[in-house]
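Novice: can't give you the sequence, but here's the structure:
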C-alpha cells in the first residue's frame, strides 16, 4: 500500500514541479531566472514514469520554456539556450527511463526464477503430519530481496512415519543455497528408503562428503513421528527444539550426547544418538535455526525465545508462528543478520469427554 502511494506521488511530482516553476516565474518576471528549472520535470519523471509519460513531461517542459521565454521577452538567444538545456535533459531522462524499465524487467525475471527455486527447494509443507498434528513453517532470509538462503526444512510422509528435517548451512549466498539443495535432495530420498533416522543421517553425510570442501558443515535436527505420545529426534549439532507443554510451559530438549554437524565426518568420534520428546495432546515442538535465537536488538540483546513462547497460543498453528516471526522482526528492528527458519508441530488437545 505504501509503495503504491509513493509511486503515485512520484508520478505527479514532475507536473507539480513544473507548475511551481511556471507560477513563480510568471509572478516574478525574468529577473528570477527560473526557466532552466523546468528541466526538473523530465528529470523527476525518469525516476518513476514510463517512456511515454517521460516524453510527455519533456514536451510540456519545452512548451512552457518557449511560452515563458516569450512572455518574459528574454530574447531569442536566452530562450534558445533554455530550450536546448531542457531538450538535453529530456533526452537524457528518456534514456534513463528506458534503462530503468529494462532493469526492472530483468529484476522481475530474477524474482520469478527465485520464486521457482523456492518452490523446488523449500516446497510447501503439508498442514497436517498425521491425525491431530498440525504443521506450520516460517522462513526469513537475511539477504535483501532473497526468498531462500542457507536454512532448510522439509516434512516427508514416508512408510516409516512422518519425517522432518530443519537445518542450517554454514555461510551465506549461492554456495549455501546449493548446499541446502544437496541436503534436501538427499533427505527426500533417504527419508523414504532408510528404516532408521541413523540411516538417513548416513545418507546425508555421504551426499555432503561429495559436495562440501574445506571446513564447511551443516547443522541439522531430524525428527520422526510414528504415532503415540512421543517424537524421535536426532540432533546433529543444531540448536535444541523447544517443547511447549499443554499449559504453555517451554523447555529446550537438549540431546543426551553432543554430536558434530553434518559434513564433519573426519572429526566425528560419537554418532548422534536418537532421543524421545514427549508429544502428548496439547503439546507443541518448535524447531528453529540459530538465526532466531541469535537475533539481536539495537542493544545487542538476543531474542528471548522461551519468554515469548506464549505467542504460539493461537488456535491456528500458522497464525501462531506468524505472530512469533513478527515479534522476532520487531525485536531486531532491522533486516536480520542471518537467515531464520522455524517449523512448528502441534498436537491437538484432547477434547474433554
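Specialist: Sure, I can see it. In this text, all values refer to a predicted model and were calculated from it rather than measured experimentally.
Novice: make it CA atoms for all contacts and neighbour counts henceforth
Specialist: OK.
Novice: residue ranges of the strands in the stretch 51-200 of the chain, please?
Specialist: 133-140, 151-158, 161-169 (DSSP state E, counting those that start in this stretch).
Novice: now what about the first one, what contacts it?
Specialist: By that I understand strand 133-140. With contact meaning CA atoms under 8 Å, 6 or more residues apart in numbering, strand 133-140 is reached by 125-129, 147-148, 317-318, 321-322, 325, 339-348.
Novice: Just the buried ones from those?
Specialist: For the contacts of strand 133-140, a burial check counting by 16 or more other CA atoms under 10 Å picks out 129, 147-148, 317-318, 321-322, 325, 339-348.
Novice: In helices, which of these fall?
Specialist: Of the positions in those, 317, 318, 321, 322, 325 sit in helices, assigned by DSSP state H.
Novice: which residues touch the second one?
Specialist: Counting by CA under 8 Å, 6+ apart, residue 318 makes contact with 135, 136, 137.
Novice: Would you map the helices across the stretch 251-353 of the chain?
Specialist: Counting by DSSP state H, counting those that start in this stretch, the stretch 251-353 of the chain has helices at residues 290-293, 317-332.
Novice: Second structure for comparison follows:
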C-alpha cells in the first residue's frame, strides 16, 4: 500500500532552524576569510547585520542577542586587525545594536502571536471534538475509519460533517457538506450533526430522521443555504438503508469491485425540499460480510492537481482497499494530498464502513496492488 509522505509543522521548523544555522556559519566564515585574505576593509561591515536578522527567523530573543553580540565581537576584532578608526568601530557597533534590538523585539512580538494562535488552535481542536466526535474503530458489527481535513488548516474544522452512532434502530451515520465556508458553515454543520444525533435515536424510520433534519434547517437556513448529505442506517443484518440528499454517491466495495451507489430516487439537498417539492427515497442496499462502503464529500472528488485534473477516488479506492479500513483511508488521504501538491483547497471527509468476515473465514489480501480492482458505473 503506497502512501505519500506527510510532514508536519514541527518537521519543517526543525529543518528551517538547521538551514539558518548552516547559513549563519557560512556567512560568518565567508566574511572572516574575505577580510583576512585581503578583501575590502569596509565591504563586510553592512553584512554583519544579517547575522542577528537571520537568527530572528529561527530563534527567540536570546538567540538574537547572542547572534548580535557575536557579530559585534567579530566586527570589533576585524576592525582592530586592520587598525580601523574608533569612529568606524563605534558606528559599526551602534548599527549592530539597533538591528539586534529591532530583531529581538520582533521575536518577542512574534512569540506572543504564536501563543495566541496556539490558544486558538486548542479551542478549535476542542470545538472539533465536540462537533465531530472521534469515531471508534469498531461500532456495532462494523469496522470504521474516518479521516477529516479542513481547508483552513489552522481552523481544524470546517463545513463538512460526519457522525456515526449506535442506536436502538441499528448503527446510523451521516456525511454531509454545508454550502459555504467559515464560521457560518461550521455553525450549520453543528446544527445538522446535533439534530441527526437526536433524531437517529428517536425515529425508527430513517426517512423520519431526514425529515427532522429538514424541518430544523428550514427554520435556520438562509434563502441561499443548503446542505448535501448521505444518511445511512443498518436496521437489520445483511442490509443498509441509504438516503441521498443531493450528495455524491457512496462507493460500495464488493468482491474487489467498486460500485457507485446512485440514488434510485434523486432528491434535493437538505433545506431545499420546500422549493422543489421532491422528497428523498429510501434505497435498501444489500451489505454482507466483507462488503465496504465509503462515504465522502466533494472536497475529495473535486480536488485538482497542477494540470487541473480531478482526483479519481474510485480508482484510488480500488488500488488501496484492504481488510483494514484505517489503512485504506490513510492511504487514500495520503494519495489525495500528493495529488493536490500537499494542501487541500476545500474541506474533505472520508468515512469507510466495513462488515468484517466471520471468524475462521479467509480475509482478503492486506492491500490490493496498484492497478488492481475494478470500477463499474452500474448501480448497486
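Specialist: Looks like it came in fine. Just so it is clear, the structure is predicted and the values come from calculations on it, not from any experiment.
Novice: How close are the two chains, by TM-score?
Specialist: The TM-score (TM-score structural alignment, normalised by the length of structure 1) is 0.94; 351 aligned residues with a CA RMSD of 1.8 Å.
Novice: could I get the ones in helices among the buried ones among the contacts of strand 133-140 of structure 1 as JSON lines with distance to residue 168 of structure 1?
Specialist: Shown next, in JSON lines, are these (distance: CA to CA, whole Å):
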{"residue": "317", "distance to residue 168 of structure 1": "23"}
{"residue": "318", "distance to residue 168 of structure 1": "21"}
{"residue": "321", "distance to residue 168 of structure 1": "19"}
{"residue": "322", "distance to residue 168 of structure 1": "20"}
{"residue": "325", "distance to residue 168 of structure 1": "17"}
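Novice: Drop anything exposed from the contacts of residue 318 of structure 1.
Specialist: Buried subset of the contacts of residue 318 of structure 1 (neighbour count, 16+ other CA under 10 Å): 135, 136, 137.
Novice: separation between the last one and residue 277 of structure 1?
Specialist: Okay, so that is residue 137 of structure 1. 20 Å (CA to CA, to the nearest Å).
Novice: Please pull up the equivalent of residue 60 of structure 2 in structure 1.
Specialist: Superposed on structure 1 with TM-score structural alignment, residue 60 of structure 2 falls opposite residue 50.
Novice: Quick check: that match touching residue 102?
Specialist: No: the pair residue 50 of structure 1 and residue 102 fails to qualify as a contact (CA atoms under 8 Å) at a distance of 10.8 Å.
Novice: which ones are touching residue 236 of structure 2?
Specialist: Contacts of residue 236 of structure 2 (CA under 8 Å, 6+ apart): residue 170.
Novice: Then it would be within a strand, right?
Specialist: No: applying DSSP: H, G, I helix; E, B strand; the rest coil, one finds residue 236 of structure 2 to be coil, outside a strand.
Novice: How much space separates it from residue 34 of structure 2?
Specialist: 81 Å.
Novice: go on, residue 330 of structure 2?
Specialist: Distance of residue 330 of structure 2 to residue 34 of structure 2, given as CA to CA: 52 Å.
Novice: One more: residue 193 of structure 2?
Specialist: 66 Å.
Novice: Counterpart of residue 251 of structure 2 over in structure 1?
Specialist: In structure 1, residue 251 of structure 2 lands on residue 242 (TM-score structural alignment).
Novice: Leaving out the residues flanking it, which one is nearest to its match?
Specialist: Closest residue in space to residue 242 of structure 1, ignoring its immediate chain neighbours: residue 252 at 4.5 Å, by CA to CA, 6 or more residues apart in numbering.
Novice: Alignment lookup: that neighbour to structure 2.
Specialist: Aligning on TM-score structural alignment places residue 252 of structure 1 opposite residue 260 in structure 2.
Novice: And for residue 63 of structure 1?
Specialist: Checking TM-score structural alignment: residue 63 of structure 1 goes with residue 73.
Novice: give me the number of residues near that match?
Specialist: 13 (other CA atoms under 10 Å).
Novice: Quick check: it vs residue 31 of structure 2, distance?
Specialist: 13 Å.
Novice: mind listing what's buried in stretch 33-52 of structure 1?
Specialist: Buried residues in stretch 33-52 of structure 1 (16+ other CA under 10 Å): 34-51.
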